[in-house]
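Could you work out the structure for the sequence below:
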Amino acid sequence: MTELWKPVGGVFTKEPPVLPDAGYPLSTVSIVILVAVIFTAALVFRIARQSKQPEWRLRQHMLDIGVFSTLIYIIVITVLVWGRISTLLVMPLNEFGDFVAGIFGPVAFLWLVLGYFQQGDELRLSTKALEDQADELKRSVEHQATLADATLKQIEVQQQALQLQLEDRDKTLLASFNIEMNFKLLSEQEQVVFSARLTNTGNDSFRVYVDFDADMTVGNRYFFGDIKSTSHREFDVIFLESEEGVEGLCYVSYEDARGNIRRESFSCRYKPTDSQPWIEKIRSVPLAPPYFVRAESTPD
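Take a look at the predicted model:
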């Protein structure tokens, strides 16, 4: 007869009762806790040391948090299954798969979350880099615009300086003429003859011509050759007869010392009732120095 086992509760069984699992020894649990504390302390110390740097953020340590958490988790799981490794060898494949999925599921989820935060940081850094590039490009454009404005102003100053130099050079080359007319005689044809004096108060002039508008005088052009500075030439002017008088322009054309053709203009008017003609130089806009008369170039 099979020996019966009588448990403490008073129920008889044919098999010996299964004793409840006594759990892990206290030493093993203590070692696991100690290892976890050491890893956690190392992680905290590493983060605290780098937190003093400027622009520090906790998200910079996602990799460290993931690695330390994974190591602690592996150690804990290893300790938990170490005494039951033999049962893994006789497990059906579906149960073994469930076991592996349950073991690595938390780790996979942890790295998924950490990867999400890491990707967000990378996108944030990329956005900041693009914004910095845009700001740098904007500053570069503004700097180039400033340089362009400065260059334009410098060119304008140089042009003004060159213009002043040209005007100063012209001043040293220009002649300055005055024309005076006085009554001389009455010709046999009863034409009034005036004695005109052309005086050069400027620089030397060469190949000097005096021209009157058509229908003003008898003989519209007078040639004098060279007229030196402070020299003068005299010539006779006969105005055409007209009851209303004549009015027009008189031109003095000449070449300066550099061979440039210059011209000065005079406004001229004569009426039979006048004792002598009225003639006045036409001045251009005053330049530097003030009241400087610019000679006009004659057409070829």
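
contacts and neighbour counts: CA atoms only from here.
OK.

so what secondary structure elements neighbour the longest helix along the chain?
Counting residues, the longest helix found in the chain (DSSP state H) is helix 93-173. The contact analysis (3 or more CA pairs under 8 Å, 6 or more residues apart in numbering; DSSP states H and E) places helix 93-173 against helix 62-81.

Excluding its own residues, what touches the helix or strand just after the helix it packs on? List them.
As assigned by DSSP states H and E, the chain's next helix or strand after helix 62-81 is helix 85-89. Contact with helix 85-89 is made by residue 96, as judged by CA atoms under 8 Å, 6 or more residues apart in numbering.

Off-centre distance for helix 85-89?
The chain centre lies 74 Å from the centre of helix 85-89; the measure is CA atoms, centre = their mean, to the nearest Å.

ok, now stretch 73-86?
That offset, for stretch 73-86, works out to 67 Å (CA atoms, centre = their mean).

Same check on stretch 71-79?
61 Å.

Pull the residues that contact it.
Applying CA under 8 Å, 6+ apart, the external contacts of stretch 71-79 come out as 28, 32, 35-36, 39, 103, 107.

how does it look with 10 Å?
Under the contact criterion CA atoms under 10 Å, 6 or more residues apart in numbering, stretch 71-79 has outside partners 24, 28-29, 31-33, 35-40, 67-68, 70, 80, 82, 85, 103-104, 106-107.

for comparison, sequence B:
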Amino acid sequence: MKVRSEILGGLVTGVYLVGVATLVYWKRTNIPDLELNEIGDFLAGVFGPVAFLWLVLGYLQQGRELKLSSEALQLQAQELKNSVEQQKELVDVTRLQFESEMNRLRSIQERREKDIMPELFARVDGTVRMGQQCFLGLNIGNDGATIFKVAIDFGGDLSGLNIFIPEWPKGKFQQFSIKFDLDDPAIEETITIAYKDADHNTKAAYFDIRRVDISGESDPPQFEVQPREK
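Got it, this is the predicted structure:
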């Protein structure tokens, strides 16, 4: 165990002063004969070593304090580094939790969208030809979730067939009879079905009706209905 410099300095100073006192005691008969400058030189000589001793001890003490301060700063720096690493790990964990939660919510949203999605279809239900006119039977139905505020828009010259349906559940379908003039070289129409799903999102589905072929003068033309994305 190291002896503190203050204790060591006190012991050395004490021993030294005892020695000085002993010397003064032995020379006590000569002291009254000393001049003032000689007394000053004596005191300077006596206390000079003591002052130097404590100067050295103070320097050593200051060095130890600086070392302790440096070690404390290094410890603080290490603690700060550890804290930064912990914060980084916490950020990574939080990010992973956030991504997991976002994936979970996205999965729930996808399931919800699938659950409330209708399955709209349109198919030809026979054609009848009368001269240069053709009557096309068309069925439009829903095999999926119930939809609301449904507007079926044929557009153009067929706008008279447009209808509005407040609620369209699964299994319900609508029948239409569409008249076409066969003199038209390219018969093609687009049906737009706009609706709101159970979450009040506005969506739309599109179907194209086009003439495929006419086999003969008296044969009814062939039509096809295809869904289309917009």
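
related to what we said a few turns ago, now for the very next helix or strand once past the longest helix of the first structure, which elements pack on it?
Following helix 93-173 of the first structure in sequence order, the next helix or strand is strand 177-186 (DSSP H and E). Helices and strands touching strand 177-186 of the first structure, by 3 or more CA pairs under 10 Å, 6 or more residues apart in numbering; DSSP states H and E, are strand 192-200, strand 232-238, strand 246-255, strand 261-270, strand 278-281.

give me that answer again for 8 Å
strand 192-200, strand 278-281.

how about a markdown table for those, with mean neighbour count and distance to residue 127 of the first structure added?
Shown next, in a markdown table, are these (neighbours: other CA atoms under 10 Å; distance: least, CA to CA, whole Å):
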| stretch | mean neighbour count | distance to residue 127 of the first structure |
| --- | --- | --- |
| strand 192-200 | 18 | 79 |
| strand 278-281 | 16 | 74 |
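
mind putting the ones you listed in CSV, distance to residue 131 of the first structure included?
Output for those, formatted as CSV (distance: least, CA to CA, whole Å):
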stretch, distance to residue 131 of the first structure
strand 192-200, 73
strand 278-281, 68
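
Among these, which comes closest to residue 117 of the first structure?
strand 278-281 (89.2 Å; CA to CA).

Isn't residue 121 of the second structure up against residue 142?
Yes - look at residue 121 of the second structure against residue 142 with CA atoms under 8 Å: they come within range, at 6.4 Å.

In PyMOL, how would I select the buried members of the contacts of stretch 71-79 of the first structure?
Buried subset of the contacts of stretch 71-79 of the first structure, written as a PyMOL selection, criterion 16 or more other CA atoms under 10 Å:
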select buried, resi 32+35+36+39+40+68+70
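
and residue 164 of the first structure, what pairs with it in the second structure?
Using TM-score structural alignment, the partner of residue 164 of the first structure in the second structure is residue 107.

count of neighbours near its match?
12 (other CA atoms under 10 Å).

thinking again about what came up before, what mean distance separates the longest helix of the first structure from the matching residues in the second structure?
On superposition with the second structure, the mean distance recorded for helix 93-173 of the first structure (mean CA distance after the TM-score superposition for the first structure) is 1.8 Å.

can you give me the offset of that helix from its chain's centre?
15 Å.

now the angle between strand 261-270 and that helix, please.
Computed by axes from the mean of the first three to the mean of the last three CA atoms, to 10 degrees, the angle separating helix 93-173 of the first structure from strand 261-270 equals 60 degrees.

Distance of the closest residue to residue 271 of the first structure other than its chain neighbours relative to residue 269 of the first structure?
Nearest non-adjacent residue to residue 271 of the first structure, counting by CA to CA, 6 or more residues apart in numbering: residue 245, 4.1 Å away. Distance, residue 245 of the first structure to residue 269 of the first structure, using CA to CA, to the nearest Å: 8 Å.

repeat for residue 239 of the first structure
10 Å.

How about the contacts made by the aligned partner of residue 136 of the second structure in the first structure?
Counting by TM-score structural alignment, residue 136 of the second structure corresponds to residue 194 in the first structure. Residue 194 of the first structure is in contact with 181-185, 236-238, 276, counting by CA under 8 Å, 6+ apart.

Of those - the most surrounded one?
residue 237 (22 neighbours).

how close does it sit to residue 280 of the first structure?
Distance from residue 237 of the first structure to residue 280 of the first structure, by CA to CA: 16 Å.

ditto for residue 127 of the first structure
To residue 280 of the first structure, residue 127 of the first structure is 77 Å away according to CA to CA.

Repeat that for residue 209 of the first structure.
For residue 209 of the first structure, the distance to residue 280 of the first structure - CA to CA - is 17 Å.

Then residue 102 of the first structure?
115 Å.

still on that earlier bit, any idea which of the helices and strands packed on strand 177-186 of the first structure gets closest to residue 159 of the first structure?
Closest among these, using CA to CA: strand 278-281, at 29.6 Å.

Quick one: list the elements packing against that closest one.
strand 177-186, strand 261-270.

average distance between that strand and the second structure?
For strand 278-281 of the first structure, the mean deviation from the second structure after alignment is 3.1 Å (mean CA distance after the TM-score superposition for the first structure).

Centre of the chain to that strand, how far?
Centre to centre, stretch against its chain (CA atoms, centre = their mean), the figure for strand 278-281 of the first structure is 56 Å.

And stretch 246-263 of the first structure, by the same measure?
The answer for stretch 246-263 of the first structure is 50 Å, by CA atoms, centre = their mean.

list the buried ones in that stretch?
Neighbour count says stretch 246-263 of the first structure has 246-247, 249-256, 261-263 buried, by 16+ other CA under 10 Å.

Identify the farthest-apart pair in these.
Using CA to CA, these span at most 31.2 Å, a distance reached by 246 and 256.

so residue 204 of the first structure makes contact with residue 175?
Yes - assessed by CA under 8 Å, residue 204 of the first structure is found in contact with residue 175 at 6.2 Å.
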